[in-house]
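Visitor: Below: sequence and its predicted model.
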Amino acid sequence: MSTDVWTSDSFVFAAGSVLFRRHLETQDLQICILHNPRNDKWCLPKGRKDRGESLETTAVRETFEETGYPCELLPCRMPTRAPAPNCRQRGAEVVDGAVEPFAVSVRPISRSATKGVKFISWYITKLKEDSQEKIAGTQTPWENYESVFMNVDIAVEHLDFRDDADIARKAVELVREAIEAKVLEL
């Protein structure tokens, strides 16, 4: 693998999340996905990082803005290469309560861009406990998404972009494993 250098005018940091909840009646595990009626595509919530903003804050803000659902990071069991403070860790280690990105995707800034890259950090989020209702008016004027909660397996199949489906599938796997191991309640 070669090393690439990107200067500040040729890259974008972004973040998104896979937003989980339990269905109020059935208790089925669900995720929220977005439908874009302009192109009839289904995708995950994500967006660009604002200046001075952390990636974690970006993920929560963008998920809320695009879905209308107040959310927060969901501490989960996952493998991570991020070391504990003052610890020398070489490989991945499975940790409980992690709020690190569980995936990173790298895309061209746009289809027409000849040079430029977008780094997207992906997080696992959940609805805030006191906020089960969707809030209207959270999207920017140029966004027109319809947010829909679906049972996890159906939602993954609805996603139109392979990388979104792969990201959602991995988040579902991590959450299900953590629930089975009884290190996560949702």
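Guide: That came in fine, so what should we check first?
Visitor: From now on I want contacts and neighbour counts done on CA atoms only, so please keep to that.
Guide: Fine.
Visitor: residues near the residue nearest to residue 11 when sequence neighbours are not counted, how many?
Guide: Nearest residue to residue 11, sequence neighbours excluded (Cα to Cα, 6 or more residues apart in numbering): residue 117, at 4.8 Å. Residue 117 has 18 neighbours, counted by other Cα atoms under 10 Å.
Visitor: Take this one as well and set it beside the first:
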Amino acid sequence: MALPWTVTFSPDFYLASGTVTVDLPRRKVLVLHDLPTSTYHLPRGRKDWSEPLESTAIRETYEEAGCTATLLPVPLSTRCTPPSTHPQLPTARFDPSGDVLLPNTARLTEPIALMQHSQKKNGALAIVLWYVAIGDSQAQLAKETQMSDEEYEALWVGFDDAPGMMVNSAYAQVLQRGIDLALAASQMDVDVGR
């Protein structure tokens, strides 16, 4: 079903991004426990002026969780246009339309999902792009990185347990997709090493 064309002007929406941050060797994922609401979600937040969304995702992961993360190139399927100079272009394969990159043919740090919702307090449309990142669950988390209105506890949770903890099914789907893509990237590394 095709969506109708609509326009939303800048006072009525905001762009945000976040991460599914994984520690592959330990099979753990970074989760935020929102202490006032006793809910669990992933690190994410609004972009700053002139900030690339990839940078927003990494910054918000650090600010909300105290975790230093790095984007992980994953073998996702995407409609992003490849530049003619991209080093993975010779191995990339596309669907019959030529518009969709097939999974497992190139590893990219592009968004894995887009989440939309209306903000409760003012009705603004939140558009959140999600990325996969890697972090170290044994590293000390930085302290006092959160904004004054944030009360989060950062937790590293096992891959199997984390989706069921999420505040809603949208977060659970994003989290599971991130884990699956991270594991696929890890398997590609193993296959190359054979």
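Guide: Done, it's in. These numbers were taken from a predicted model, which means no experiment stands behind them.
Visitor: Need the TM-score from the superposition.
Guide: After superposition, the two chains reach a TM-score of 0.87 (TM-score structural alignment, normalised by the length of structure 1), with 178 aligned residues with a Cα RMSD of 2.3 Å.
Visitor: Now do the same for the residue nearest to residue 11 of structure 1: its match in structure 2.
Guide: Using TM-score structural alignment as the criterion, residue 117 of structure 1 maps onto residue 125 of structure 2.
Visitor: Name all residues that make contact with that match.
Guide: Contact analysis of residue 125 of structure 2 by Cα atoms under 8 Å, 6 or more residues apart in numbering lists 12-14, 116-119.
Visitor: which among these end up buried?
Guide: 13-14 (16 or more other Cα atoms under 10 Å).
Visitor: can you tell me which of the contacts of residue 125 of structure 2 are in strands?
Guide: 13-14, 116-118 (DSSP state E).
Visitor: just these now: which is nearest residue 160 of structure 2?
Guide: Set against residue 160 of structure 2, the nearest of those by Cα to Cα is residue 116 (25.3 Å).
Visitor: now for that closest one: what does it line up with in structure 1?
Guide: That one, residue 116 of structure 2, aligns with residue 106 by TM-score structural alignment.
Visitor: looking at it, its match is touching residue 122, isn't it?
Guide: No - contact criterion Cα atoms under 8 Å: residue 106 of structure 1 and residue 122 do not qualify, at 11.1 Å.
Visitor: what's the burial count for the residue nearest to residue 167 of structure 1 when sequence neighbours are not counted?
Guide: Among residues not flanking residue 167 of structure 1 along the chain, residue 103 sits closest, at 7.0 Å (Cα to Cα, 6+ apart). Residue 103 of structure 1 has 17 neighbours, counted by other Cα under 10 Å.
Visitor: what's the answer for residue 138 of structure 2, then?
Guide: The burial count for residue 138 of structure 2: 9, using other Cα under 10 Å.
Visitor: Distance-wise, check it relative to residue 72 of structure 2.
Guide: Separation of residue 138 of structure 2 from residue 72 of structure 2 (Cα to Cα, to the nearest Å): 18 Å.
Visitor: Next: residue 25 of structure 2.
Guide: Residue 25 of structure 2 sits 14 Å away from residue 72 of structure 2, going by Cα to Cα.
Visitor: How about residue 177 of structure 2?
Guide: Taking Cα to Cα, one finds residue 177 of structure 2 at 13 Å from residue 72 of structure 2.
Visitor: between the two, who's got more neighbours?
Guide: Legend: neighbour count by other Cα under 10 Å for residue 177 of structure 2 and residue 72, higher for residue 72 (21 against 18).
Visitor: Under the alignment, what does the more buried one map to in structure 1?
Guide: Match for residue 72 of structure 2 (TM-score structural alignment): residue 74.
Visitor: pretty sure that match is touching residue 128, no?
Guide: No - when contacts are counted by Cα under 8 Å, residue 74 of structure 1 is not listed as touching residue 128 (9.7 Å).
Visitor: Now do the shared contacts for these two.
Guide: Shared contacts of residue 74 of structure 1 and residue 128 (Cα under 8 Å, 6+ apart): none.
Visitor: Could you pull out the helices in structure 2 for me?
Guide: Here structure 2 has its helices, by DSSP state H, at 53-65, 162-165, 169-193.
Visitor: Other residues contacting the longest one?
Guide: Identification of contacts with helix 169-193 of structure 2 by Cα under 8 Å, 6+ apart yields 20, 22, 24, 29, 41-42, 72-76, 104, 107, 112-113, 115, 130-132, 159, 162-166.
Visitor: before we move on, what about the shortest one?
Guide: Residues outside helix 162-165 of structure 2 that contact it (Cα under 8 Å, 6+ apart): 29, 31, 39-40, 171-173, 175-176.
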